[in-house]
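Asks: What follows is a protein structure lacking sequence information:
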């Protein structure tokens, strides 16, 4: 019996998950990114049995977890039975609690956080893109806690490297604000507020916002400093062969 083809869908509803979606269908230098190949999400600790079955049906082979070790320990992914390979790649290299926390508190807004991640943690971000490039035809899911910031930069770098236009990358990024609104944002805002952050920090912006102009400015900054996003990835160890592999696996 022939398995019916899945209708391409951007948003993939799953109980206990708020920001799970497919990044297929974006124009990329005359072709499009493949549906059913690369997914992005918030954390998967609360996913329900139907959601796990959905991921298994997608043939999900690799889950790339960008969270720090303490985040994984407090909210381990509930993906038993999916049949995937799990790779833990903490963007901050488990160093956010000491020097990293002090550094980001000085400029704790999304623009400052992204600038810091790209300048101080470009190796980890690039390693994530390299893992996607090496995945061949296997479906890959990238996630962090919200699926908005760390995941947002990895997905943006990936899409830009294969020729997706900035406006489409920014539009994809901005969807997180819509998908996280409500229950998830309310709960995370309460968690952040309980940490006693300085009054001048805009918690709502950090937790809930994913403005397209910020992503456009971030991509423009990388272009100004490295020529283009591929130049940024090369500067952090990615080879031309790996960049070619990324396009081959993601675009068709």
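Replies: In hand now; what should we look at? This structure is a prediction, so every number in the text was calculated from the model and none was measured.
Asks: alpha carbons only for contacts and neighbour counts from here, please
Replies: Will do.
Asks: Tell me who's in contact with the spatially most central residue of the chain.
Replies: Nearest to the geometric centre of the chain sits residue 151, at 1.7 Å (C-alpha atoms, centre = their mean). Contact analysis of residue 151 by C-alpha atoms under 8 Å, 6 or more residues apart in numbering lists 40, 41, 66, 142, 143, 144.
Asks: Would you write a ChimeraX line that selects the buried entries of the residues you listed?
Replies: Selection of the buried residues among these in ChimeraX, burial being defined by 16 or more other C-alpha atoms under 10 Å:
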select :40,41,66,142,143,144
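Asks: closest to residue 243 among the contacts of residue 151?
Replies: residue 142 (18.0 Å; C-alpha to C-alpha).
Asks: quick one: the helices in the chain?
Replies: Secondary structure of the chain (DSSP state H): helices located at 49-57, 69-74, 101-105, 110-120, 122-133, 150-161, 166-180, 183-193, 203-208, 212-226, 229-235, 240-250.
Asks: which of those helices is buried the deepest?
Replies: Highest mean neighbour count among the helices of the chain (mean count of other C-alpha atoms under 10 Å): helix 150-161, with a mean of 24.
Asks: what about residue 63, distance to residue 101?
Replies: 26 Å (C-alpha to C-alpha, to the nearest Å).
Asks: count of residues packed around residue 7?
Replies: For residue 7, the neighbour count with other C-alpha atoms under 10 Å is 8.
Asks: nope, residue 46 is what I was after
Replies: 17.
Asks: What residues does it make contact with?
Replies: 15, 16, 17, 77, 78.
Asks: who touches the fourth one in this structure?
Replies: This points to residue 77. Neighbour list for residue 77: 43, 44, 45, 46 [criterion: C-alpha under 8 Å, 6+ apart].
Asks: go on, the last one?
Replies: For residue 78, the contacting residues are 44, 45, 46, 47, by C-alpha under 8 Å, 6+ apart.
Asks: before we move on, what about the first one?
Replies: Taking C-alpha under 8 Å, 6+ apart as the criterion, residue 15 is in contact with 46, 47, 48, 50, 51.
Asks: Including distance to residue 163, could those go into a markdown table?
Replies: Formatted as a markdown table, the contacts of residue 15 follow (distance: C-alpha to C-alpha, whole Å):
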| residue | distance to residue 163 |
| --- | --- |
| 46 | 34 |
| 47 | 33 |
| 48 | 35 |
| 50 | 34 |
| 51 | 31 |
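Asks: Can you pick out the most distant pair from those residues?
Replies: It's 46 and 50 that sit farthest apart of the contacts of residue 15, by C-alpha to C-alpha, at 11.6 Å.
Asks: returning to that earlier point: export the contacts of residue 77 as a markdown table, with columns for distance to residue 177.
Replies: Shown next, in a markdown table, are the contacts of residue 77 (distance: C-alpha to C-alpha, whole Å):
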| residue | distance to residue 177 |
| --- | --- |
| 43 | 15 |
| 44 | 18 |
| 45 | 20 |
| 46 | 19 |
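Asks: Please compare the first structure with the one that follows:
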């Protein structure tokens, strides 16, 4: 089987691997005489490419035209892999868009520290992997979703010893999937400010903030935080575009829930892809208002909190 770097797998039984795998922790069985618990660790879906030499019960090599078929069965998972400081994109089973806010360079040449602030789609990886909270060192989770979304699915953070704060970013009547990003800042700026302050608070670290897909609401918050730290516009946009690889598997997961299925019914994967111009428009809107720091101070963030955030987040 051809597997990309970062993929981990363990062999089981003697049934087979073939077909398409939803990015998750799963057991796949199909045409060949081998099966694996496939611990998915890539931000995009994969069609497994079985190796010639694995044979189906009828004797046809899987790599020689055997008809792919497969079933997915969740299997328990505990990672033995440490979270490596310096890694930005974290390939974890159960989620598709997890990365460190750190690792980028500022316009002045300093580097944003890793291991203190993470961003994510819905962090189901923390349910799948019993060791993840300890490995990431999470102290706080900031949820940017609406109450109806949190009621649909939400991890028992208190039971896991993690502080949970919800600051719902909203674009008003516009769907959060199609809204201009400035709508989050103009509709209810107090929720944006509350989320920013919680993520910046050093005592809350290590902190993870998330929405449903980890792209729009999470992308807006990440842009504000990175701008405060002095990361340049092009680098903020490039970071935002990293979410593109996760869109298809994230949507595949969300549409299994009735609430999201309705929201996404008339939207294609292509329409949900992050576009550079969307983030450029937000950042240039902020510049017309004096920049991210000025906008935050104007809306109630004490300047000292911004300074403290830079002090803990920027390497000297």
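Replies: Nice, I can see it. In this text the structure is predicted, and so the values were computed from the model without any measurement.
Asks: Any idea what the TM-score comes out to?
Replies: After superposition, the two chains reach a TM-score (TM-score structural alignment, normalised by the length of the first structure) of 0.81; 232 aligned residues with a C-alpha RMSD of 2.7 Å.
Asks: one step back: can you name the two of the contacts of residue 46 of the first structure that are farthest apart?
Replies: Using C-alpha to C-alpha for every pair in the contacts of residue 46 of the first structure, the one that comes out farthest apart is 15 and 77, at 13.5 Å.
Asks: Please, where are all the strands along the stretch 1-150 of the second structure?
Replies: Under the criterion DSSP state E, counting those that start in this stretch, the stretch 1-150 of the second structure contains strands at 8-12, 20-21, 25-30, 35-39, 46-47, 70-73, 89-90, 98-100, 117-120, 140-143.
Asks: Just say which of those strands is most tucked in.
Replies: Comparing the strands of the stretch 1-150 of the second structure by mean count of other C-alpha under 10 Å gives strand 117-120 as most buried, with a mean of 26.
Asks: what range in the first structure does it sit on?
Replies: Aligned by TM-score structural alignment, strand 117-120 of the second structure falls on residues 38-41 of the first structure.
Asks: and what of stretch 207-222 of the second structure?
Replies: Stretch 207-222 of the second structure corresponds to residues 140-155 of the first structure when matched by TM-score structural alignment.
Asks: follow-up on the earlier one: of all the contacts of residue 77 of the first structure, which comes closest to residue 211 of the first structure?
Replies: Of those, the one sitting nearest to residue 211 of the first structure (C-alpha to C-alpha) turns out to be residue 43, at 20.8 Å.
Asks: Export the strands of the stretch 1-150 of the second structure to CSV and append columns for distance to residue 196 of the second structure.
Replies: Listed next are the strands of the stretch 1-150 of the second structure as CSV, based on distance: least, C-alpha to C-alpha, whole Å:
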stretch, distance to residue 196 of the second structure
strand 8-12, 35
strand 20-21, 36
strand 25-30, 32
strand 35-39, 33
strand 46-47, 35
strand 70-73, 39
strand 89-90, 21
strand 98-100, 16
strand 117-120, 12
strand 140-143, 9
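Asks: Among those strands, which comes closest to residue 311 of the second structure?
Replies: Closest among the strands of the stretch 1-150 of the second structure, using C-alpha to C-alpha: strand 117-120, at 13.9 Å.
Asks: what's the average distance of that closest one to the first structure?
Replies: On superposition with the first structure, the mean distance recorded for strand 117-120 of the second structure (mean C-alpha distance after the TM-score superposition for the first structure) is 0.5 Å.
Asks: ok, residues contacting that strand?
Replies: Contacts to strand 117-120 of the second structure, defined as C-alpha under 8 Å, 6+ apart, come from residues 95-102, 199, 205-211, 213-214, 218, 222.
Asks: what about 6 Å?
Replies: The contact list for strand 117-120 of the second structure, computed with C-alpha atoms under 6 Å, 6 or more residues apart in numbering, reads 97, 98, 99, 100, 101, 206, 207, 208, 209, 210, 214.
Asks: again, but for stretch 239-247 of the first structure
Replies: So stretch 239-247 of the first structure is contacted by 133, 162 (C-alpha under 6 Å, 6+ apart).
Asks: and what of stretch 234-244 of the second structure?
Replies: Taking C-alpha under 6 Å, 6+ apart as the rule, stretch 234-244 of the second structure contacts 215, 273, 274.
Asks: Using CSV, please lay out the helices of the first structure together with distance to residue 92 of the first structure.
Replies: CSV is the format used below for those (distance: least, C-alpha to C-alpha, whole Å):
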stretch, distance to residue 92 of the first structure
helix 49-57, 27
helix 69-74, 10
helix 101-105, 10
helix 110-120, 8
helix 122-133, 8
helix 150-161, 10
helix 166-180, 20
helix 183-193, 19
helix 203-208, 17
helix 212-226, 19
helix 229-235, 17
helix 240-250, 23
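Asks: For residue 7 of the first structure, find the nearest of the ones you listed.
Replies: helix 49-57 (13.0 Å).
Asks: who touches that closest one?
Replies: 14, 82.
Asks: For residue 102 of the second structure, the count of nearby residues, please.
Replies: So residue 102 of the second structure, with other C-alpha under 10 Å, has 21 neighbours.
Asks: The counterpart of it in the first structure and residue 168 of the first structure: what is the separation?
Replies: The criterion is TM-score structural alignment: under it, residue 102 of the second structure has residue 24 as its aligned partner in the first structure. Residue 24 of the first structure sits 11 Å away from residue 168 of the first structure, going by C-alpha to C-alpha.
Asks: Ok, residue 248 of the first structure next?
Replies: For residue 248 of the first structure relative to residue 168 of the first structure (C-alpha to C-alpha), the value is 20 Å.
Asks: what do you get for residue 221 of the first structure?
Replies: From residue 221 of the first structure to residue 168 of the first structure the distance is 17 Å (C-alpha to C-alpha).
Asks: Could you do residue 19 of the first structure as well?
Replies: Taking C-alpha to C-alpha, one finds residue 19 of the first structure at 17 Å from residue 168 of the first structure.
Asks: Look up the closest residue to the equivalent of residue 88 of the first structure over in the second structure, ignoring the ones flanking it.
Replies: Aligned counterpart of residue 88 of the first structure in the second structure: residue 166 (TM-score structural alignment). For residue 166 of the second structure, ignoring the flanking residues on the chain, the nearest one in space by C-alpha to C-alpha, 6 or more residues apart in numbering is residue 143 at 4.5 Å.
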